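A.B. asks: this one's structure only:
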């Protein structure tokens, strides 16, 4: 499918540029961004290219706005919604770019055909797991994700019983991985847009907050996890999905088998070595020896505060 044309037109040039840059950062959406200030130029563009989403400032007269053809039209209002055309939706201008984008994505999910997400192109599932605890696994996973995000969109998912996410990601997006699994169980569709609406972002890395209650995490079955990963790659543009894995999830070994690469951290102390040997032997006796074939064992130096 071709990229969706997302057009912003506003008299405040700096505002419009900053908004465009914020939306452009969400690479997984696959939008082709366009910026205008002159309505005549925008009208000429609309006659040559299909505009899928249009954000238009309220400063432009309604009689001029109606000349612009677009699939979905929003007017950036500064206060009370006045003088909107029948096919226009008002959206408050002076709020965060994330809130503006969330409103648009939620409308798109409700409208079904108003906006169809780009088809996924597949990607790599990367697992971070170690039988040795307090070894800096989460820190390693996040740094790896930020580095890989330089090559393309990356999603980080924490599947630990105690994730410590308030420390790593203090921003509360209001929804978590449990909500995402619920949408899949209900066959809600538009998973790519749903993830985009609920995902937070740091350093170019997308993340969905983990399940906060241990019992809820343990209740998720192996098949549900595997279906989630499949749906993400089928409906999203993520090049990599990084799984920060703990011992408490069901189906740990099948999930490790599904990963393209597994990073297993260890240290050179005797206890760490003994745990690593026991883990490797468990994989062999349970029929998951092939996990070791795509495992990269990485020796680390543990620092105070590592998790």
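C.D. replies: Here it is on my side, so go on. This is a predicted model, so every value here is computed, not measured.

A.B. asks: from here on, contacts and neighbour counts on C-alpha atoms
C.D. replies: Fine.

A.B. asks: what ranges do the strands span in the stretch 1-150 of the chain?
C.D. replies: Applying DSSP state E, counting those that start in this stretch to the stretch 1-150 of the chain gives strands spanning 4-9, 31-36, 53-57, 72-77, 88-92, 124-128.

A.B. asks: With residue 194 as the reference, name the closest of those strands.
C.D. replies: Of all the strands of the stretch 1-150 of the chain, strand 31-36 sits nearest to residue 194, with 15.7 Å by Cα to Cα.

A.B. asks: ok so, going back, save the strands of the stretch 1-150 of the chain as JSON lines, and put in mean neighbour count and distance to residue 232 too.
C.D. replies: Formatted as JSON lines, these follow (neighbours: other Cα atoms under 10 Å; distance: least, Cα to Cα, whole Å):
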{"stretch": "strand 4-9", "mean neighbour count": "21", "distance to residue 232": "19"}
{"stretch": "strand 31-36", "mean neighbour count": "17", "distance to residue 232": "18"}
{"stretch": "strand 53-57", "mean neighbour count": "23", "distance to residue 232": "23"}
{"stretch": "strand 72-77", "mean neighbour count": "22", "distance to residue 232": "25"}
{"stretch": "strand 88-92", "mean neighbour count": "18", "distance to residue 232": "29"}
{"stretch": "strand 124-128", "mean neighbour count": "22", "distance to residue 232": "10"}
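
A.B. asks: before we go on, here's another structure to hold up against the first:
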């Protein structure tokens, strides 16, 4: 098998089907999923295949299954506890499939003795959205473009602004964010796909990493960690990674240079034009003219729909405008 295997067992067929449906649609989970409602079928599969994680109710666990399972056993618990009576990691069964998977991936990502197989079909395209000009609808365009691309592709959106405002925009407080993932990378741990899968959230069909809360979480990260972070992202099972750039990332130009396309929203006016000219001059001085070759300047018209909820931008007038550039990002 090309991927690590997660086996799910429960005698409740509806429960297994619901969990399987979510896992098979979840773009960020780096696993092959196998579901079982018959214990003999489960036992036969484990005896003939390497299973990395077995998710099973405690009252269904027996000595034979435990003896043939070489991977991690995680208990689907009736109670919200961290471990069962035998010290095995437990996951509360009566919660959303999304939360179950976050717990499984978060736990497994921190196991030092295990390593997940990287995506062998890595071919994600890195699309950058950047502008030296302020108030140019950069983030709105980035979200709209990502949502449009996600209609037919696996898309991850990454926001690198000092102040994204996502907690208020999405009316949600996130338990983990980009700073946790960067810290994980800095620790040189090996299960990046699992850690990512334990953190990603969704806006429609598009995955995103919750942005940092403090600008220090962006500015304190060194260039090597940023480069490693993006290299790891490109190995994950996404078709597109859309990056909404700020100005304070160490190694910013190296990352920008690695994009297949860069869209630069600009505005009319003397000050805005002067900022763009200064940025372009800086690129020439630093011998980074190739960034200019992959950059397309865009003037985003004002749409009344710019004030719509973030999750609706892909279906708004701005979304239709972004659709005209989706081919260039594809």
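C.D. replies: Great, that's in hand. In this text, all values refer to a predicted model and were calculated from it rather than measured experimentally.

A.B. asks: Just tell me which of the strands of the stretch 1-150 of the first structure ends up closest to residue 138 of the first structure.
C.D. replies: Across those, closest to residue 138 of the first structure is strand 124-128 (Cα to Cα), at 8.1 Å.

A.B. asks: how far does the closest one sit from the chain's center?
C.D. replies: 15 Å (Cα atoms, centre = their mean, to the nearest Å).

A.B. asks: cool, and stretch 198-206 of the second structure?
C.D. replies: Computed by Cα atoms, centre = their mean, the chain-centroid distance of stretch 198-206 of the second structure equals 7 Å.

A.B. asks: Check stretch 259-275 of the second structure too.
C.D. replies: 27 Å.

A.B. asks: What of stretch 190-210 of the second structure?
C.D. replies: Chain-centre distance of stretch 190-210 of the second structure: 3 Å, with Cα atoms, centre = their mean.

A.B. asks: How far does that stretch stretch from one end to the other?
C.D. replies: 21 Å (Cα to Cα, to the nearest Å).

A.B. asks: rewinding a little: for the strands of the stretch 1-150 of the first structure, give me CSV that also has distance to residue 15 of the first structure.
C.D. replies: Output for those, formatted as CSV (distance: least, Cα to Cα, whole Å):
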stretch, distance to residue 15 of the first structure
strand 4-9, 10
strand 31-36, 11
strand 53-57, 11
strand 72-77, 11
strand 88-92, 13
strand 124-128, 36
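
A.B. asks: Those: which one's closest to residue 168 of the first structure?
C.D. replies: Here strand 124-128 is closest among the strands of the stretch 1-150 of the first structure (Cα to Cα), at 16.4 Å.

A.B. asks: what's the mean distance for the closest one versus the second structure?
C.D. replies: Average distance, strand 124-128 of the first structure versus aligned residues of the second structure after superposition (mean Cα distance after the TM-score superposition for the first structure): 1.4 Å.

A.B. asks: Residue 226 of the first structure: what secondary structure?
C.D. replies: Under the three-state scheme (DSSP: H, G, I helix; E, B strand; the rest coil), residue 226 of the first structure adopts helix.

A.B. asks: which SSE is the residue lying closest to it once chain neighbours are set aside in?
C.D. replies: Leaving aside its chain neighbours, residue 226 of the first structure sits nearest to residue 255 (6.9 Å; criterion: Cα to Cα, 6 or more residues apart in numbering). For residue 255 of the first structure, the host element (DSSP states H and E) is helix 252-258.

A.B. asks: how big is the offset of that helix relative to the second structure?
C.D. replies: Averaged out, helix 252-258 of the first structure is 2.6 Å away (mean Cα distance after the TM-score superposition for the first structure).

A.B. asks: OK, contacts around the residue nearest to residue 226 of the first structure?
C.D. replies: 222, 225-226 (Cα atoms under 8 Å, 6 or more residues apart in numbering).

A.B. asks: picking that back up, roughly how far is the helix holding residue 255 of the first structure from the heart of the chain?
C.D. replies: Taking Cα atoms, centre = their mean, one finds helix 252-258 of the first structure lying 22 Å from the centre of the chain it belongs to.

A.B. asks: which element follows it toward the C-terminus?
C.D. replies: strand 261-266.

A.B. asks: contact partners of that following strand?
C.D. replies: In contact with strand 261-266 of the first structure (Cα under 8 Å, 6+ apart) are residues 125-130, 132, 135, 137, 256, 272-273, 276, 291, 294-300.

A.B. asks: and with 6 Å instead?
C.D. replies: For strand 261-266 of the first structure, the external contacting residues (Cα atoms under 6 Å, 6 or more residues apart in numbering) are 126-130, 294-299.

A.B. asks: quick check: angle from it to strand 124-128?
C.D. replies: Relative orientation of strand 261-266 of the first structure and strand 124-128, computed by axes from the mean of the first three to the mean of the last three Cα atoms, to 10 degrees: 10 degrees.

A.B. asks: mean per-residue distance, strand 261-266 of the first structure to the second structure?
C.D. replies: Mean for strand 261-266 of the first structure is 1.2 Å (mean Cα distance after the TM-score superposition for the first structure).

A.B. asks: check the fit of the helix or strand following that strand onto the second structure and give the mean distance.
C.D. replies: Sequence-wise, the next helix or strand downstream of strand 261-266 of the first structure (DSSP H and E) is helix 270-285. With mean Cα distance after the TM-score superposition for the first structure, helix 270-285 of the first structure departs from the second structure by a mean of 3.8 Å once superposed.

A.B. asks: quick one: buried residues of stretch 135-146 of the second structure?
C.D. replies: By neighbour count with 16 or more other Cα atoms under 10 Å, stretch 135-146 of the second structure contains the buried residues 136-146.

A.B. asks: no wait, stretch 167-176 of the first structure
C.D. replies: For stretch 167-176 of the first structure, by 16+ other Cα under 10 Å, it's 175-176.

A.B. asks: start to end distance for it?
C.D. replies: Termini of stretch 167-176 of the first structure sit 16 Å apart (Cα to Cα).

A.B. asks: contacts for it?
C.D. replies: Contacts for stretch 167-176 of the first structure (Cα under 6 Å, 6+ apart): 208-211.
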